[in-house]
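# Just the structure for this:
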Amino acid sequence: MDMNDVKTRGLVLLGCGKMGSAMLAGWLRGGLPPEAVWVIDPKPSDWLQAQGVNLNAGLPPSPAILLVAVKPQMMDDALGAAEIDARTLVVSVAAGTLLARFEATFGADTPVVRAMPNTPAAVGRGITALIGNAAANDDHLALAEALLSAVGQTVRLESESQMDAVTAVSGSGPAYVFHLIETLAAAGEAEGLSPELAMQLARATVGGAGQLAEDADETPGQLRINVTSPNGTTQAALEVLMDAESGFPALLRRAVHAAAERSRELGRG
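Modelled structure (predicted):
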């Protein structure tokens, strides 16, 4: 199975919210014909209606791909609308929904890939972790990677149990960074900056530092050292932020653990 097979047999997208729309936009930019895509979404956006895809129409009986992008509470209704067989690859980006859930619906011989993308997918800068069930071979995983690379990087996991940690680090992680921007701007206001200037400085600083961390050969630790002059302003701040009990290390460890535990709870239903 490859992208030519997808063009011939079709791709069904269940749910086209922000993540589904980001993926669909990436596929269409990459050359997937709109007529090869079927989308089921109860409240299609104006953007979606203008894409020329098969929208809320009768589905092909055995599509190459069934991509599930609905919220977990809508899963039963969404899956009930799909007609697939063992030739269809099921790809799920639904948080907290285990591989076993899809095997119970479609059978253990159906190849299933579970994926966890994150919101920077909206600007093509996401990262998606993938894990397949026993029926998913390397070709299936490669096809899922090809689809999800339309919105950023992909990585393969060794076991499904790692998905909870991935959810806590990269899935929920953008929210931590957004909150950092909020609080950095608020701290700037407290030191006398206008709200507008503080926010502009915070946004550009976090965005630029993230790009530098991704592009540079040095590790983030070395980049931190590079901008920390002995007894300077950065060192004064880092002594607060790197405090073993009240700084970032302990705080983020607790935050990521809380998110991972919640992911495990959702997976248990």
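# switch to C-alpha atoms for all contacts and neighbour counts from now on
OK.
# which residues are in contact with stretch 24-36?
The list of residues contacting stretch 24-36 from outside it, by C-alpha atoms under 8 Å, 6 or more residues apart in numbering, reads 6-11, 51-54, 124, 147, 150-151.
# Same question for stretch 59-79.
For stretch 59-79, using C-alpha under 8 Å, 6+ apart, the contacting residues are 1, 5-6, 9-17, 19-20, 38, 82-85, 87-97, 105.
# Quick check: buried residues in that stretch?
Of the residues in stretch 59-79, 59-60, 62-70, 75, 78-79 count as buried by neighbour count, 16 or more other C-alpha atoms under 10 Å.
# One more, so I can put them side by side:
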Amino acid sequence: MGSALLAGLAAGAGGAKVLVLEPSPSPDAERICRENGFELRASASTQDAPADVLLLAVKPQALDAAAPAIAPLVGSKTLLVSILAGKRIADLAVRLPAGAFVRAMPNTPASIGRGVSGAYASEQTSAEQRAIAQTLLSAGGAVEWVDDEKLIDAVTAVSGSGPAYVFYLAECLAAAGVAAGLPEELSMRLARATVSGAGELMRRSEQTAPAVLRENVTSPGGTTAAALGVLMADDGMRPLLQRAVEAARRRAGELSG
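Next comes the predicted model:
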């Protein structure tokens, strides 16, 4: 996720000085930093001045190990923007006492500028700092603010983890095509194009409800109606996704502390 947001940030850094701390950078992260003039280091130094804005993008389980390496960059005026799933602002403040906090959850399409982030700002966050966070996060796509920090766990479960659900849908659709007799590579091409094309159509039809788009494809008594009869059954897709989202939301809560 950090690399995905870094790629989005590269398009909108606007000449700001960017320092990336990563002890084991991926090839993508190294390339992004090299191509955009971002400084890449393994850790902060006591000689570093506190950052105006610090984007924290480590695994939630790695927070305790990462906090001491990041601490030199945190000061009383630092805005800390965290994309750690489950970690509350209270969890962060104990380890990294910044001046203000924004807890956010982007998703991996941020790497192509088509992501969406849910965000919550602490009471100490000024309007100017919130605007900075908006600019930072919008480098990867849309930003939606919530007024209750607890809702970030639900955002994580819907849009943060959501791309994986869509990718799995493509996997399952391709596998179903193979079961119906299609060659494997052809079925995967059809599934990928269908999922990406439907997503783009929904994006361009922003004022049209997804239900209307679905109905537009569905002829009474036709093939789509037959398939939807299975997907929309009482034990079909809706309750399955509700259970999946609830499992993700619950897990986010378990990662706090």
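# what's the TM-score here?
TM-score for the superposed chains, counting by TM-score structural alignment, normalised by the length of structure 2: 0.90, backed by 247 aligned residues with a C-alpha RMSD of 1.8 Å.
# rewinding a little: nearest to Ser170 of structure 1, of the buried residues of stretch 59-79 of structure 1?
Within the buried residues of stretch 59-79 of structure 1, the smallest distance to Ser170 of structure 1 is 17.6 Å, found for Ala69 (C-alpha to C-alpha).
# And the longest strand seen in structure 1 against structure 2, how far off on average?
Scanning structure 1 for the strand with the most residues, using DSSP state E, yields strand 126-132. Following the fit onto structure 2, the mean deviation recorded for strand 126-132 of structure 1 is 0.6 Å by mean C-alpha distance after the TM-score superposition for structure 1.
# What range does that strand cover in structure 2?
Taken onto structure 2 by TM-score structural alignment, strand 126-132 of structure 1 occupies residues 115-121 there.
# Mind listing what's buried along stretch 106-113 of structure 1?
So for stretch 106-113 of structure 1, counting by 16+ other C-alpha under 10 Å, buried means 106, 108, 110-113.
# can you check stretch 76-89 of structure 1 too?
Under the neighbour-count criterion of 16+ other C-alpha under 10 Å, stretch 76-89 of structure 1 has 78-79, 82, 84-86, 88-89 buried.
# Same check on stretch 221-233 of structure 1?
In stretch 221-233 of structure 1, counting by 16+ other C-alpha under 10 Å, buried: Thr228.
# what sits against the equivalent of Ala165 of structure 1 over in structure 2?
The equivalent of Ala165 of structure 1 in structure 2 is Ala154 (alignment by TM-score structural alignment). Applying C-alpha under 8 Å, 6+ apart, we find Ala154 of structure 2 in contact with 245, 249.
# So Ala154 of structure 2 belongs to a helix, correct?
Yes: Ala154 of structure 2: assigned to a helix according to DSSP: H, G, I helix; E, B strand; the rest coil.
# hmm, back to that, and the match of strand 126-132 of structure 1, how far out from the chain middle?
Distance of stretch 115-121 of structure 2 from the chain centroid (C-alpha atoms, centre = their mean, to the nearest Å) equals 8 Å.
# What of stretch 27-42 of structure 2?
21 Å.
# from memory Arg156 of structure 1 sits against Pro117, does it?
No: if you go by C-alpha atoms under 8 Å, Arg156 of structure 1 and Pro117 don't touch, sitting 12.0 Å apart.
# can you give me the end-to-end distance of stretch 81-100 of structure 2?
9 Å (C-alpha to C-alpha, to the nearest Å).
# What lies in contact with that stretch?
Stretch 81-100 of structure 2 is contacted from outside by 53-60, 64, 67, 71, 74-80, 101-106, 122-126, 133, 149, 153, 156, 251-257, using C-alpha under 8 Å, 6+ apart.
# Take these and keep only those in strands.
Going by DSSP E, the strands hold 53-56, 79-80, 101-105 from the contacts of stretch 81-100 of structure 2.
# Could you check how far the residue lying closest to Pro249 of structure 1 once chain neighbours are set aside is from Gly221 of structure 1?
Closest residue to Pro249 of structure 1 apart from its sequence neighbours, by C-alpha to C-alpha, 6 or more residues apart in numbering: Met242 at 6.5 Å. To Gly221 of structure 1, Met242 of structure 1 is 12 Å away according to C-alpha to C-alpha.
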